[in-house]
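Enquirer: only geometry, no sequence info:
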């Protein structure tokens, strides 16, 4: 695979990242706004991107804005919020056809940047507030989303595990906000928060496609102007050791399938020397269908409908998820813990290490082949402050040894066990 180039330009108020590639028929623009997680603003922050994409100063209705988007030969726009370590990241993405594919007079990239600039910097405003009809409609949509997340018991159990595990850490805050906050959010205070965000957030703009970096730099700097230039926030997250006694939380609801989730501390984050061995460790332990969790908890003992693990790259957590019969709690927990003990004892083969390294690398290559996936991978460098290219990651994974995985296993410590089970006296 050819090396991925990234040209980074420090502009007034933001960093511009240009990734030239001839791989795709479309060009991608992604604008990322990052701020530390905090309880006071998180629901406004979760709501805001959905309000901004509805209407702007020049396109004062959802229909007018969508018509402008459609005029860019079917450009696709998406927005979302995500939690990366102890930062909250708001993302605006636009995919537009490459100019070479069309015989348009004006650069589609220029028009796309104009529309992105319009959406982020020139929302539809009435005096000191955003459009109240749009705000109220999006509040309703977010309310429904939050209710559906509670109804999705796997998602609910994961949220509750983090609530309990990270009680004293900003990572506990819910990325999609809190339903109880919505009643106090209105068009005026949301606009005040929006202005505060523009004043202080770190902004990174990614442009990817068959483009010349210098041309893109001139085009972006002429189109997107940020009046203020906040000092970029320092990278870092609170690190906490696992407690001497594992926390065990059991919650009862009217459900049929129990959710057994375990949270471990690794103290390993993106850019750390043993991060690559952690990727391989996770693959052997619970990251793939060939893993210990899947083969032992699900296949061999038929104790779980699913059993898997994943790690959070910027917080140093390893999370185990399993869906089990409520009556099998003790046995399932015991077998999951035995798989971790086996990892710590080095009970995995050289063949396991080599096969898992191939799976990890294939997964990375798939991510790099996806336009949005590649930008997310490159953004890890901004989040971590570590200059690690995708090629570096692959080379470092290739170097991982059996001993490296064993050393990572010894660092992993169980923090919290969370079990969502049927109501006491239930018949299931």
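Expert: That came in fine, so what should we check first? Only a predicted model underlies this, so the values are computations on that prediction, with no experimental measurement involved. Numbering: from 1, shown residues only.
Enquirer: When you work out contacts or count neighbours from here on, use the C-alpha atoms and nothing else.
Expert: Fine.
Enquirer: measure the residue nearest to residue 226 when sequence neighbours are not counted to residue 223 for me?
Expert: Using CA to CA, 6 or more residues apart in numbering and skipping the chain neighbours, the partner closest in space to residue 226 is residue 13 (5.3 Å). Going from residue 13 to residue 223 by CA to CA, to the nearest Å gives 13 Å.
Enquirer: out of those two, which sits in the more crowded spot?
Expert: Just comparing residue 13 and residue 223: by other CA atoms under 10 Å the higher neighbour count belongs to residue 13, 22 against 17.
Enquirer: So that one is in contact with residue 227, correct?
Expert: Yes. Contact criterion CA atoms under 8 Å: residue 13 and residue 227 qualify, at 7.0 Å.
Enquirer: Make sure I have this right: residue 308 is in a helix.
Expert: No. Counting by DSSP: H, G, I helix; E, B strand; the rest coil, residue 308 is not part of a helix but strand.
Enquirer: now it, nearest residue through space, not along the chain?
Expert: With CA to CA, 6+ apart as the criterion, residue 308 has its nearest non-adjacent residue at 4.6 Å, and that residue is residue 286.
Enquirer: ditto for residue 303
Expert: residue 297 (5.6 Å).
Enquirer: for comparison:
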């Protein structure tokens, strides 16, 4: 598979990533705003993209803005905020039809960039505040989102695991913010924060598709150049990892039928580290695929879990295990999960399983890179880690992982927190 080569350029107030490719019939533009994690900011940063993508000074209602997008051959605009290690990233994504494939001569890319610039730099305001009606509607939507986490017991258990595991670390801050902060937030408060955000967040802009490079670079400069308070585009908030004297066990009760047993481990490895690729294979063997130890032993062999899987956080050095169990099976399920970690440390897996897992991980990676948005996410991992590597090299580094390297990775992994959300009548009281 031929993977698009990235051209990265330092610009005034932003960094431009150009990825020319004839593979896609659309052009994707992604603007990523990065800041460190601060509790005071979390609610504002959760609400801000929701408000920004609803109206601008030139398109003063959600209906008008949506109509403008539809008039650009159904251009799609979306946004979100997420934690990446101890950085917070707000992304705005735009997918626009390639004008080269259109019958008319509409300068579609420029019109789409003009609209995106409007959304980011020219939001609808009145008297030094965001539009009150839009602000209140989006505030209510965010409030519902925060409330709904409690109803999704798997998400809630994961949040409570991180609350306890990372309680002294910025990573514990809630990505959707806090109801008490949201309640007192005003349209003027949010606009005041927006003015800081738009000038101080580190901005990376990606454009991928079939286009004229020099003309596209000119357009990007026209719409993304900004006066920035900080000129250092390489600031990355490094993750903190506390020493673990002993693991903690936390049991909480709620109204539920299925217990949620979640475990948090420290991997002491993040994206950019030499043994990061061994971590990918470790996770695949341990709990990342249906052929993994967790799935086969906890779910299939012992029929203890409705689901059992693991994933890792690339920029924070965490490995998280999720399982749904009957409340009375807590002790047995916990024991068997920890036995699978020990089996990994002892190398109780074959060379053939290692090779099969490598293929699964590589196929997953290639599938992600096959989409424009997926490729941008992988390339942005490198910006966050400060470790630049060609996409082909990512694949080759996975191929080179040995069984011994996976065993060495298993030896590094430390249990930090066991969290069990159980029923009020359930086991492990």
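Expert: Received, thanks. Here the structure is a predicted model, which is why all the values come from computation and not from measurement.
Enquirer: sorry, back to before: quick one, what contacts the residue nearest to residue 303 of the first structure?
Expert: Residues in contact with residue 297 of the first structure (CA atoms under 8 Å, 6 or more residues apart in numbering) are 303-304, 307, 332, 335-336.
Enquirer: Contacts only, for the residue nearest to residue 308 of the first structure.
Expert: 292-294, 307-310, 320.
Enquirer: at 7 Å instead, please
Expert: 292-294, 308-309 (CA atoms under 7 Å, 6 or more residues apart in numbering).
Enquirer: Kindly report the same for residue 119 of the second structure.
Expert: Counting by CA under 7 Å, 6+ apart, residue 119 of the second structure has contacts 52-53, 56.
Enquirer: For these, which pairs are in contact in the first structure too?
Expert: Retained in the first structure by both residues aligned by TM-score structural alignment, their matches' CA atoms under 7 Å are the following of these: 52-53, 56.
Enquirer: between those residues, which has the most around it?
Expert: residue 56 (26 neighbours).
Enquirer: what do we get in the first structure for that residue?
Expert: Under the alignment (TM-score structural alignment), residue 56 of the second structure maps onto residue 56 of the first structure.
Enquirer: Isn't its match up against residue 122?
Expert: Yes. Using CA atoms under 7 Å, residue 56 of the first structure is in contact with residue 122, at 5.9 Å.
Enquirer: mind listing the helices for the stretch 101-250 of the second structure?
Expert: Using DSSP state H, counting those that start in this stretch, the helices of the stretch 101-250 of the second structure run over residues 108-121, 132-151, 153-165, 179-184, 187-200, 213-224.
Enquirer: Adding distance to residue 263 of the second structure as columns, could you present those helices in CSV?
Expert: Converted to CSV, the helices of the stretch 101-250 of the second structure look like this (distance: least, CA to CA, whole Å):
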stretch, distance to residue 263 of the second structure
helix 108-121, 39
helix 132-151, 19
helix 153-165, 7
helix 179-184, 26
helix 187-200, 35
helix 213-224, 43
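Enquirer: looking at those, which is closest to residue 206 of the second structure?
Expert: With distances scored as CA to CA, the stretch of those nearest to residue 206 of the second structure is helix 213-224 (9.6 Å).
Enquirer: distance from the closest one to the first structure after superposition?
Expert: Superposing on the first structure and averaging over aligned pairs (mean CA distance after the TM-score superposition for the first structure), helix 213-224 of the second structure comes out at 1.5 Å.
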